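> Just a sequence and a predicted model for now, questions to come.
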Amino acid sequence: MRKALKGKDFMVFVGGKAIALATSHTLTLNAETSDISSKDSGMWSDSEITGMNFEISSESIGSAKEEEAVDISYEELFDMMLAAEPVDVICGIPKNQSNDGVPETGWTVPDGSTQAYYKGKALITNLQLAGKSKENSTISGTFTGKGKLAKVTGGVGG
């Protein structure tokens, strides 16, 4: 029987580390299309898929960088964005999923043994740090895919 995937369990890892204090993640897969309508199509247009792309967005509460941090902070994402190089991204349920908060050694990258996950390379194309009076600061990031997004299943149904 299928079981609901809890949003709290779906995480984004950048360079092997979970994004710190995340509140929301979105993985979007898009198909690019081309119009292939002809006179034979009648009055309905016809399309075909000509390409694929993906984008990941992340929302989190702002956090200060710590010396031995087990997750990734704004400062690290900032440096990665300025480097203008692709980063490794993984979306999925951590191997050490728990309802007890962050494990002492941090969240562990999924391995596909219990749930499929998605991995690829992406460019950090948007990074925002916002702070409102009397509220936690927030961080928003957009990761634009560079190349293929792979589904990794490991021991999950092949």
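Received it, and whenever you're ready, just let me know what you need. Numbers count the residues shown, from 1 in each chain.
> Please make it C-alpha for all contacts and neighbour counts, starting now.
OK.
> So the nearest residue to Pro94 once chain neighbours are set aside: helix, strand or coil?
In this structure, Pro94 finds its nearest non-sequential neighbour in Pro110, 4.6 Å apart by CA to CA, 6 or more residues apart in numbering. With DSSP: H, G, I helix; E, B strand; the rest coil as the basis, the three-state label of Pro110 is coil.
> Put this next to the previous one:
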Amino acid sequence: MNKTIKGGALMLFVARKSIACATSHTISVTMETKETTSKDSGGDWTTLEAGILSWSAKSENIASTGTNGYTYDDLVGLMIKREPITLVMGPKAQEGQDVPDGGWTPHEGKGRTGQAFITSVEENAPNGDNATFSVDFTGTGPLSPVEAVAAPANVAAAAPAKTAE
């Protein structure tokens, strides 16, 4: 039997650090198609072939200050650099509800990861309500499963030898 996943269990991470005060994340994977309909395919139905894959992600957040996750200003700074960043969408590694110092980090071996450009950062400051911001990412290259970090092969060799008593 499948177990449902609550939205709060999944997070979006930039360079292995969460985006602060997130309220919602979206990731989208799309595939272009190319029409191959011809006189030989019968004419009543469109026929297609697979084309290029692409992906994007979005995060909605309450604006905040601090260092326990990327803020609006942090993300604008990264966008201005015009360089791809590593993005991960998956469960957080830490348990509990309190944000750890430095922010949440992704769980090893779970979720999806890829390189992306920050293509939009928008802040909204309504009178009498919390300021919010959204950030859009466009993937460059594949969106791959997060790989578990393997223990070094020589861990046993690095352990101190036991001495006879």
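Noted; the coordinates are in hand. None of the values given here were measured: they were computed from a predicted structure.
> Mind telling me the TM-score for this superposition?
Aligned and superposed, the two chains score 0.88 in TM-score terms (TM-score structural alignment, normalised by the length of the first structure); 148 aligned residues with a CA RMSD of 1.5 Å.
> returning to that earlier point: number of nearby residues for the residue nearest to Pro94 of the first structure?
By other CA atoms under 10 Å, 26 other residues sit near Pro110 of the first structure.
> what are the ranges of the strands in the first structure?
Per DSSP state E, the first structure carries strands over the ranges 11-14, 17-19, 22-35, 47-61, 71-72, 87-92, 117-130, 138-145, 150-152.
> Can you lay out those as CSV showing mean neighbour count and distance to Arg2 of the first structure?
Formatted as CSV, those follow (neighbours: other CA atoms under 10 Å; distance: least, CA to CA, whole Å):
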stretch, mean neighbour count, distance to Arg2 of the first structure
strand 11-14, 24, 20
strand 17-19, 22, 26
strand 22-35, 14, 21
strand 47-61, 16, 25
strand 71-72, 21, 30
strand 87-92, 22, 17
strand 117-130, 18, 17
strand 138-145, 21, 30
strand 150-152, 15, 19
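> which one of the ones you listed lies closest to Gly101 of the first structure?
With CA to CA as the criterion, Gly101 of the first structure lies closest to strand 22-35 of the strands of the first structure, at 12.2 Å.
> Against which helices or strands is that closest one packed?
Packing partners of strand 22-35 of the first structure (3 or more CA pairs under 8 Å, 6 or more residues apart in numbering; DSSP states H and E): strand 11-14, strand 47-61.
> Just give me the match in the first structure for Thr23 of the second structure.
By TM-score structural alignment, Thr23 of the second structure lines up with Thr23 in the first structure.
> Can you tell me the closest non-neighbouring residue to that match?
Per CA to CA, 6+ apart, closest to Thr23 of the first structure is Ser60, 4.9 Å.
> any idea how far that neighbour is from His25 of the first structure?
9 Å (CA to CA, to the nearest Å).
> now swap in Met1 of the first structure and tell me
Taking CA to CA, one finds Met1 of the first structure at 26 Å from His25 of the first structure.
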